[in-house]
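K.L.:
here's my sequence, what's the structure:
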Amino acid sequence: MNQSEKAAAFAAMHVKGDPLVLFNIWDAGSAKVVADAGAPAVATGSWSVAAAHGYQDGESIPLELLEVVTSRIAATVDIPLTVDFEGGYAAGPEGIAANVGRIIRSGAIGVNFEDQIVGGEGLYDIDIQTTRLRAAVQAGEENGIMLFANARTDIFLKERDRSKHPALLQAAKDRAAAYAEAGASGFFAPGLVDIDLVAELCAASSLPVNILIMPDAPSHADLAKAGVGRISYGPGPYRRYAAMLADMYRTAMEG
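P.N.:
Okay, the predicted model is just below:
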């Protein structure tokens, strides 16, 4: 498949009630392992990519290096690649369009694009974020692909007290609707794990909803019943890999 065909194929993988499961990777080697195991697509996680290259999360890894990582993954696996692009490495729409274009030309057909202010406090106002999102979508058009813009809201992730999540649901619905109007392809709500709230969000959103697997998250089957269209594992795989590597080292030293 060429890049445009990969983009179309990736979009078609998102079906409400039959979610695409993405076991997030961090470099070309991990991408090949997951692809060879049968994955239909690969997705990076920003935390994992940063950690694998000695950086903290939050756009600390240089954009130039992220381009290299993206290009190596795209050259290594012949399946769709979506990149966790955090806040687009820019505040304004012109910078976002330019940066998303760079990632597309590196081989990606999708991006996660979040509404938290990276390096700052809180979330972007909806109107500002929709302008930023439109710029990302436009970058796909300018580069000849149907970019899968997975619009992420950090409403739930920033509120660790899950008893307060029901009160945040309407705000999430409002953002989902606004992001859909701006051209988003999916809506990512990391931190939301209450299955009833997940189902309500899925019912309200015209976009396929993406849920992050984390402690106490519902099972794949329950998320599918709730209408989820995509399931992500985020930094979990890298953390498990790092723990396994440390255990292997300690075992080797005992020999």
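K.L.:
going forward, measure contacts and count neighbours with C-alpha atoms only.
P.N.:
OK.
K.L.:
contact partners for Asp84?
P.N.:
Contacts for Asp84 (CA atoms under 8 Å, 6 or more residues apart in numbering) come out as 43-46, 111-113.
K.L.:
could those go into CSV alongside distance to Gly17 and neighbour count?
P.N.:
Putting the contacts of Asp84 into CSV (distance: CA to CA, whole Å; neighbours: other CA atoms under 10 Å) gives the following:
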residue, distance to Gly17, neighbour count
Ala43, 20, 25
Thr44, 23, 29
Gly45, 23, 27
Ser46, 26, 26
Val111, 22, 27
Asn112, 21, 23
Phe113, 23, 25
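K.L.:
just the ones of these in strands?
P.N.:
The strands, defined by DSSP state E, take in 43, 111-113 from the contacts of Asp84.
K.L.:
which residues of this protein fall in helices?
P.N.:
Applying DSSP state H to the chain gives helices spanning 3-12, 28-36, 46-52, 63-76, 93-105, 126-142, 155-158, 165-181, 195-204, 220-225, 236-254.
K.L.:
alongside the first, I'd like the structure of this one:
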Amino acid sequence: MTSFRDLHKPGQPFILANAWDAGSAKVLKSMGAQAIATSSAAHAFTLGRPDGLGVTRDEALAHAQDLVAATHLPVQGDFENGWGDDPDTVAQTVKLAGEAGLAGICIEDLKTPSFAAYDRDLAIERIRAAAAAAHALPRDFVLTARADGIMTDTYNIDEAIARLQGFEAAGADCLYAPMPKSMADVARICASVAAPVNVLVAGPIYTAQSISDFAKIGVARLSLGSALARATQRVLHDAAAQMFDATQNGGSFSLLGQSISSDKVDALLT
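P.N.:
Next comes the predicted model:
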């Protein structure tokens, strides 16, 4: 099996498939996924919580271990801000993630739950501590550093690039700025750093692209975030609306007739 680190090749992006339980992880593996990631939002949905309320570190670690056991593919943890503001807490989160069998984690530069950005120097120091902890682990571990301020309109592309360059210098293995304003901005990010770059495939700009489009500008990894889980929720929503909203359509069940067969699901799971 190709190692998680070796999958990261600029210009040859692979899909890091975000799963939300053992079943979805197994289906994604059967369909061709080379690596799995958790999604903090998708995991929260399975717990009956809205995106934003989040999960605890212990919950996230236990959930990640379930995905590791489900497929034996490399698994990355979506570990938000590392469950602490100070660098030592982030380093401890990395240590625990390695002990849980994860192949890597991503760490954000936003405070939880306010989503205010850490000062750049502190954000870099947090990644430096995380990288030191990752390098001390007995097995290879890929640390992804995230600059989330573009997505939240906290800072602009120039600040994001400055942070990503700082994260790279601090020892991050992969760099990630979710939801830049354009593909041109993604190309600019890729050109500004040497480390592999991850792109979130969500929203109208990025879901309209092909893998080859991302390859041309030097992207190394394509993650889905909660997009696939939200697509699944959309099917649940639409089928339930059709069934229960009798005033609109008479309580139709036609969408259930479009479901995948049990035999196909069983085959994917086994």
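K.L.:
geometric centre of structure 1: which residue is closest?
P.N.:
Closest to where the C-alpha atoms of structure 1 average out (CA atoms, centre = their mean) is Asn112, at 3.9 Å.
K.L.:
would you agree that one is in contact with Leu147?
P.N.:
No. The criterion here is CA atoms under 8 Å, and Asn112 of structure 1 misses it with Leu147 at 10.6 Å.
K.L.:
which of the contacts of Asp84 of structure 1 lies closest to Met214 of structure 1?
P.N.:
Among these, Gly45 lies closest to Met214 of structure 1 (CA to CA), at 13.6 Å.
K.L.:
per the alignment, the closest one corresponds to what in structure 2?
P.N.:
Alignment note: Gly45 of structure 1 maps to Ser39 in structure 2; criterion TM-score structural alignment.
K.L.:
can you list the helices of structure 1 in a markdown table and add distance to Thr82 of structure 1?
P.N.:
Output for the helices of structure 1, formatted as a markdown table (distance: least, CA to CA, whole Å):
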| stretch | distance to Thr82 of structure 1 |
| --- | --- |
| helix 3-12 | 9 |
| helix 28-36 | 11 |
| helix 46-52 | 11 |
| helix 63-76 | 9 |
| helix 93-105 | 9 |
| helix 126-142 | 13 |
| helix 155-158 | 21 |
| helix 165-181 | 18 |
| helix 195-204 | 22 |
| helix 220-225 | 21 |
| helix 236-254 | 16 |
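K.L.:
tell me which of those lies nearest to Glu86 of structure 1.
P.N.:
Across these, closest to Glu86 of structure 1 is helix 46-52 (CA to CA), at 6.9 Å.
K.L.:
on average, how far is the closest one from the matching bit in structure 2?
P.N.:
Its matched residues in structure 2 lie on average 1.2 Å from helix 46-52 of structure 1 after superposition (mean CA distance after the TM-score superposition for structure 1).
K.L.:
list the buried residues for that helix?
P.N.:
By neighbour count on 16 or more other CA atoms under 10 Å, the buried set for helix 46-52 of structure 1 is 46-51.
K.L.:
Ile73 of structure 1: which of those residues is nearest?
P.N.:
Nearest to Ile73 of structure 1 among the buried residues of helix 46-52 of structure 1 is Val49, at 11.6 Å by CA to CA.
K.L.:
can you tell me the closest non-neighbouring residue to that closest one?
P.N.:
Trp26 (4.5 Å; CA to CA, 6 or more residues apart in numbering).
K.L.:
do Lys216 of structure 2 as well
P.N.:
Spatially, and ignoring its direct neighbours in sequence, Lys216 of structure 2 is nearest to Gly11 (6.2 Å; CA to CA, 6+ apart).
K.L.:
which residue in structure 1 aligns with that neighbour?
P.N.:
Counting by TM-score structural alignment, Gly11 of structure 2 corresponds to Gly17 in structure 1.
K.L.:
next one: Gly48 of structure 2
P.N.:
By TM-score structural alignment, Gly48 of structure 2 lines up with Gly54.
K.L.:
please apply the same query to Ala170 of structure 2.
P.N.:
Matched by TM-score structural alignment, Ala170 of structure 2 corresponds to Ala182 in structure 1.
K.L.:
how many residues are close by that match?
P.N.:
Each residue near Ala182 of structure 1 was counted by other CA atoms under 10 Å, and the total is 20.
K.L.:
repeat for Gln248 of structure 2
P.N.:
When neighbours are counted by other CA under 10 Å, Gln248 of structure 2 comes out with 11.
K.L.:
for it, helix, strand, or coil?
P.N.:
Secondary structure, DSSP: H, G, I helix; E, B strand; the rest coil: Gln248 of structure 2 is helix.
K.L.:
that one and Asp238 of structure 2: what is the separation?
P.N.:
13 Å (CA to CA, to the nearest Å).
K.L.:
picking that back up, which residues touch the residue nearest to Val49 of structure 1?
P.N.:
Trp26 of structure 1 neighbours (CA under 8 Å, 6+ apart): 44-45, 48-49, 52, 238.
K.L.:
map it across to structure 2 for me.
P.N.:
So Trp26 of structure 1 corresponds to Trp20, using TM-score structural alignment.
K.L.:
hmm, back to that, leaving out chain neighbours, which residue sits closest to the equivalent of the residue nearest to the centre of structure 1 over in structure 2?
P.N.:
Aligning on TM-score structural alignment places Asn112 of structure 1 opposite Cys106 in structure 2. Spatial nearest neighbour of Cys106 of structure 2, chain neighbours left out: Thr144 (4.4 Å); criterion: CA to CA, 6+ apart.
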